[in-house]
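Student: can't give you the sequence, but here's the structure:
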């Protein structure tokens, strides 16, 4: 089982348990020396100590190193022995560890239990409530990433790649020094350093070139870098170190962001100097994992600073120059959850990041939030094989080539964390729903047709009980389609959809208007045949009743519908006479509808307007044809309320 070495650089670990009787193990645990702490806790358990605290810490020591089989073992025993005494966080961790060993059915059960306990206070509960996206939905995502393990990966931890010229800068704990450095107690590996690798012409492999940034290297951790667009400024993550390590009031050495500028030496060599600590760092919280926007104006990063929604959040600042930055801004609850969001990578098209706060396949999954008019869309899980039951993170991509790199500690790798190259194929599907455009109710049983831009039918389906439909097999990227919806008693509707050039799901809602309802100038009206009356009379004729019964049926189908009735005449005959006749006819129409079982309060008014609202110029004394006069003789049924 791979160890989660990069949790150090992933920043915060939320500890929710108290001290145990094994003080030696607790000291090691508090120093994040989890391998040795786990061994001592398990000795205590073997000797008969199965207290809540010891089981919690045994599980946590393995969980924080991604030893999910052992973590699930001790969490399972913890929840069996103390189901009502532990924090709901352990329901979440147990579910995550079960996902890590691909026991998805049991993981789903415990995630539902977590959701029931935390739904009012924890965004992860809402994300895992299985209402919007289910685990089955994620497992059904079409594979559109082809991954290859890189030559540079070692038996240690290799992660956090970043493009630099035609090369790749990455972080590694592989000890490349002549004299072995001290190891980090978390997992007994050397401290992280930066390496430079040459990207192959195919962009599918990377070969080691040399150590990178020796001028900014210390005896502790340097990792997770980003570059300005001109590549003359580097932003990097380092321990809070300036000659010696600084710790906060709890004894924790936090992480900080630093910048350095490039100077070009002989033979095109680059040296990094003028190292500056960024002004929004703090001794009391961590800041790291930078990503710079393509225009060089914004810096995204991860922190657990005050204002953080979960364990770690993604923030952004404006880069103002001269080591000046705006105040950090949290990206908000669309991106950040009560869990961990980390490793942001921003492009012109999207924000990519890792999270365990949204529904995923286990551990950290990579998510994509498309950028639309400067606003981030809801994050979408990128599915397998990019994501796995383990931690997947550190995603970077060149959008123009659809090639990039991602990190994972999945069991098929060479070491703890490995870097994989990938090529993203474009896999698109069209999903949506058919709905009543008047009531917004979903419409099952509608025929939905997929057509090409030449109006030729490609595929046809029927909307489900919840109105949803999908086309998965015939969708090409960067292509225009027409989606048509049809249902009896509704007007057909269609939408033209341009499928983007990147993989994903294109959502297409199709609204159908009831056949008897028309929209005009923002007003909804019931459209039926002409209501005819005998000369000088207001009695409802048989043929008029047939038309009015359509209104009765429609109002029965829409029980919240309220209408008003307006009756009009042409300009022939006396003005006052026409006004009185039209009013009698409006009220006779109202009375007939009520007589058929429609509640009186659902007819807001019934008023005759005579010849005061003519639709053409056929006023008094103007010669007009019978057809022109007929336009003005009408009854209108205006919908004032539908829901």
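Tutor: Alright, I've got the coordinates. Owing to the predicted nature of the structure, the values given are computational and were not obtained by experimental measurement.

Student: please count neighbours and contacts with C-alpha atoms only from this point.
Tutor: Noted.

Student: how about residue 223, what does it touch?
Tutor: 9, 160, 170-172, 192-194, 236-238 (Cα atoms under 8 Å, 6 or more residues apart in numbering).

Student: report how many residues lie close to the residue lying closest to residue 610 once chain neighbours are set aside.
Tutor: Closest residue to residue 610 apart from its sequence neighbours, by Cα to Cα, 6 or more residues apart in numbering: residue 579 at 3.8 Å. By the criterion of other Cα atoms under 10 Å, residue 579 has 19 neighbours.

Student: just confirm residue 579 is within a helix.
Tutor: Yes. Counting by DSSP: H, G, I helix; E, B strand; the rest coil, residue 579 is part of a helix.

Student: that one contacts residue 608, correct?
Tutor: Yes. With contact defined as Cα atoms under 8 Å, residue 579 counts as touching residue 608 (6.1 Å).

Student: this is the comparison structure:
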């Protein structure tokens, strides 16, 4: 072999070995990237995927890199990759969906609708896509009317910062800035592990933040937190620091008491530490309701909002807030305000993109349909962490609209505020009416209420250019709804002079007794809801179980009667007939109490629901709907012995089918368990056991 041929052979060998080496290096880059990606260390994984794609057009790796960019909020980079993927011949339905969601997020709504429709063509069974298309149209309706001014707080850092809770004269917030407790970088975000900080407000500014507590901040993630109204108790989120069998680090809620000098050692909340996450706590002003998020089994989607009810020193097990609040997406960052409104972030309800902030209130024993707060609170990015004081003049929310998560303060724009005045007069003699209740409503949402003074006068601060309605009510007079249509913003509204016609009101009297003992039920609350105006009045039974409330006899009412330890009772469409004394029975409950559904009927060996069984289950669903604090177990029986194995199959299917029917009526799955109880000739085919009752 001559020298030239040897040289040629060696060059070929070098090229082959170089190619093999390059291929091995690329394989290692993918392996390292995948390991980090699977561990959700997205920021670290991007480096290896980017290096690999310098010499490859692998669509699978492009998808993973695009997901990394989305997770760490690099929208520009994600947009380039997803556009490339969506226009390729290898694009699938999920590619169209991801690209459409990103287009919506960057406010390209018309193009987003195009790709949502492409996705719908390939996935017609996904009913959620119609909501996504509708949300693109919604953006045009909810424009910023500049009723509030917002500003980014000076305490924000280049890392993630988001509001958590009011505390003393300042804010407790969560941040991924450099700190002394967690010196390592979180590979998922590329930032330091989250800690809690406190910043005191001085005038219109916030002072330099300090770590909230060295006892609470650890090398793991801490926050967000909330405080009891007296600020003696804290509830906060912390991750375990250890991984479960799926390789995930779950979130837990911890609680601590302030002993007057310092905080006691934090203890895990009783329902945490399971195979699911619990976090983002918010406690009600009365300390009786703790709201939080969880991905526990029996929910509706990724994370749902739950509530635990306190009775004495005990907490009920978590109760899902139901399908009105929760969706198949993620509900997060609940905040229960002093006026009873629940504010939360969601990517499942119709919104602008990412997380949007919504509000709902628990009225007439159920949550109202959530209202999107619109701009400036919501944007095409993630908006969350809403906080507001009772006066509603100043509040806070968090958003990544400028890149990383930042805290924003909002205030009512004084240029958009004007005063609406009115006077209530008797139509007969034009005399001033004192103590008329005046409720200011906006889009069927109660905003404010007041009573007229001795001159019959009232006033509200309202936003210019907005339409409202007023509901005026006083015993002995006909309830009225007044529609207020806003004049030109430059025009000062004239005083409203409202006359009220007299009408004979009657005294609705009644007596509440225990169903079994016939003893009087003292301090039961009676809520009387006018069906026409949705206005409420309240009264409480005395030591004899008696109550009395004046009502307009021409109207229909819904009546809700509640007492701790008893099933809530609802009387719908009540119409006053006569002055007779209404006697109403309440049924006491206790855990492990059995209720036999005697009306259920099954054919031998069958679990098919018959008409009578459906009627019984409808009654049970109604009971659970008006008693959201109750959980049950449905036990299936058979009165025909076909052998243990066959009996268990029949009984379990009866219990399962019954529970599925109850769930179909809007009862959350985590409130219902079922099991086979086997053969028993003396029991009803379905027996309901109360497993939780607060």
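Tutor: On my side now, so go ahead. Note that the structure is predicted; figures quoted are calculated from it, not measured.

Student: fetch the TM-score of the aligned pair.
Tutor: Remark: TM-score between the superposed chains equals 0.59 [TM-score structural alignment, normalised by the length of the first structure]; 417 aligned residues with a Cα RMSD of 3.7 Å.

Student: quick revisit: buried members of the contacts of residue 223 of the first structure into ChimeraX, please.
Tutor: Of the contacts of residue 223 of the first structure, the buried ones go into a single ChimeraX selection, burial set by 16 or more other Cα atoms under 10 Å:
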select :9,160,170,171,172,192,193,194,236,237,238
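
Student: show me the contacts of residue 223 of the first structure that map onto strands.
Tutor: Residues of those located in strands (DSSP state E): 160, 170-172, 193-194, 236-238.

Student: just to revisit the earlier point, closest to residue 484 of the first structure among the contacts of residue 223 of the first structure?
Tutor: Ranked by distance to residue 484 of the first structure (Cα to Cα), those are led by residue 160 at 45.4 Å.

Student: which residues are in contact with that closest one?
Tutor: 170-171, 223-225, 394, 407, 419.

Student: do the same with residue 96 of the first structure
Tutor: 107, 362-363.

Student: what's the closest of those residues to residue 342 of the first structure?
Tutor: residue 363 (12.4 Å).

Student: surely that closest one is within a strand?
Tutor: No. Applying three-state DSSP, one finds residue 363 of the first structure to be coil, outside a strand.

Student: which one in the second structure is aligned with it?
Tutor: For residue 363 of the first structure, the aligned residue in the second structure is residue 354 (criterion: TM-score structural alignment).

Student: for the spatially closest residue to that match that is not a sequence neighbour, which residues are in contact?
Tutor: Nearest non-adjacent residue to residue 354 of the second structure, counting by Cα to Cα, 6+ apart: residue 382, 4.8 Å away. With contact set as Cα under 8 Å, 6+ apart, residue 382 of the second structure has these partners: 353-356, 399-401.

Student: in the second structure, what residue corresponds to the residue nearest to residue 610 of the first structure?
Tutor: In the second structure, residue 579 of the first structure lands on no residue (TM-score structural alignment).

Student: what do you get for residue 310 of the first structure?
Tutor: With TM-score structural alignment as the criterion, residue 310 of the first structure matches residue 301.

Student: sketch out the helices for the second structure, chain order is fine.
Tutor: 3-38, 42-53, 59-71, 75-86, 93-105, 109-122, 129-141, 611-626, 644-664 (DSSP state H).

Student: now render the contacts of residue 160 of the first structure as JSON lines, adding distance to residue 143 of the first structure.
Tutor: Output for these, formatted as JSON lines (distance: Cα to Cα, whole Å):
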{"residue": "170", "distance to residue 143 of the first structure": "26"}
{"residue": "171", "distance to residue 143 of the first structure": "28"}
{"residue": "223", "distance to residue 143 of the first structure": "30"}
{"residue": "224", "distance to residue 143 of the first structure": "28"}
{"residue": "225", "distance to residue 143 of the first structure": "29"}
{"residue": "394", "distance to residue 143 of the first structure": "19"}
{"residue": "407", "distance to residue 143 of the first structure": "17"}
{"residue": "419", "distance to residue 143 of the first structure": "19"}
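
Student: which of these lies closest to residue 380 of the first structure?
Tutor: Closest to residue 380 of the first structure out of the contacts of residue 160 of the first structure is residue 394 (16.0 Å), distances taken as Cα to Cα.

Student: test my guess that that closest one contacts residue 353.
Tutor: Yes. With contacts counted by Cα under 8 Å, residue 394 of the first structure reaches residue 353, the gap being 7.4 Å.

Student: what sits in contact with each of these two?
Tutor: Residues touching both residue 394 of the first structure and residue 353 (Cα under 8 Å, 6+ apart): 343-345.

Student: wait, residue 157 of the first structure sits on residue 417?
Tutor: Yes. The pair residue 157 of the first structure and residue 417 passes the contact test of Cα under 8 Å, sitting 4.5 Å apart.

Student: residues contacting the closest residue to residue 235 of the first structure other than its chain neighbours?
Tutor: Nearest non-adjacent residue to residue 235 of the first structure, counting by Cα to Cα, 6+ apart: residue 259, 4.4 Å away. Contacts here follow Cα under 8 Å, 6+ apart; on that basis residue 259 of the first structure touches 233-236, 274-278.

Student: residue in the second structure paired with residue 259 of the first structure?
Tutor: Aligned partner of residue 259 of the first structure by TM-score structural alignment: residue 255.

Student: and its match, how far from residue 198 of the second structure?
Tutor: 18 Å (Cα to Cα, to the nearest Å).

Student: how about residue 240 of the second structure?
Tutor: 23 Å.

Student: more neighbours: those two, which one.
Tutor: Counted by other Cα under 10 Å, residue 240 of the second structure and residue 198 do not tie: residue 198 has more neighbours, with 24 against 17.

Student: check contacts around the equivalent of that one over in the first structure.
Tutor: Under the alignment by TM-score structural alignment, residue 198 of the second structure pairs with residue 196 in the first structure. Listed by Cα under 8 Å, 6+ apart, the contact set of residue 196 of the first structure reads 167-170, 208-212.
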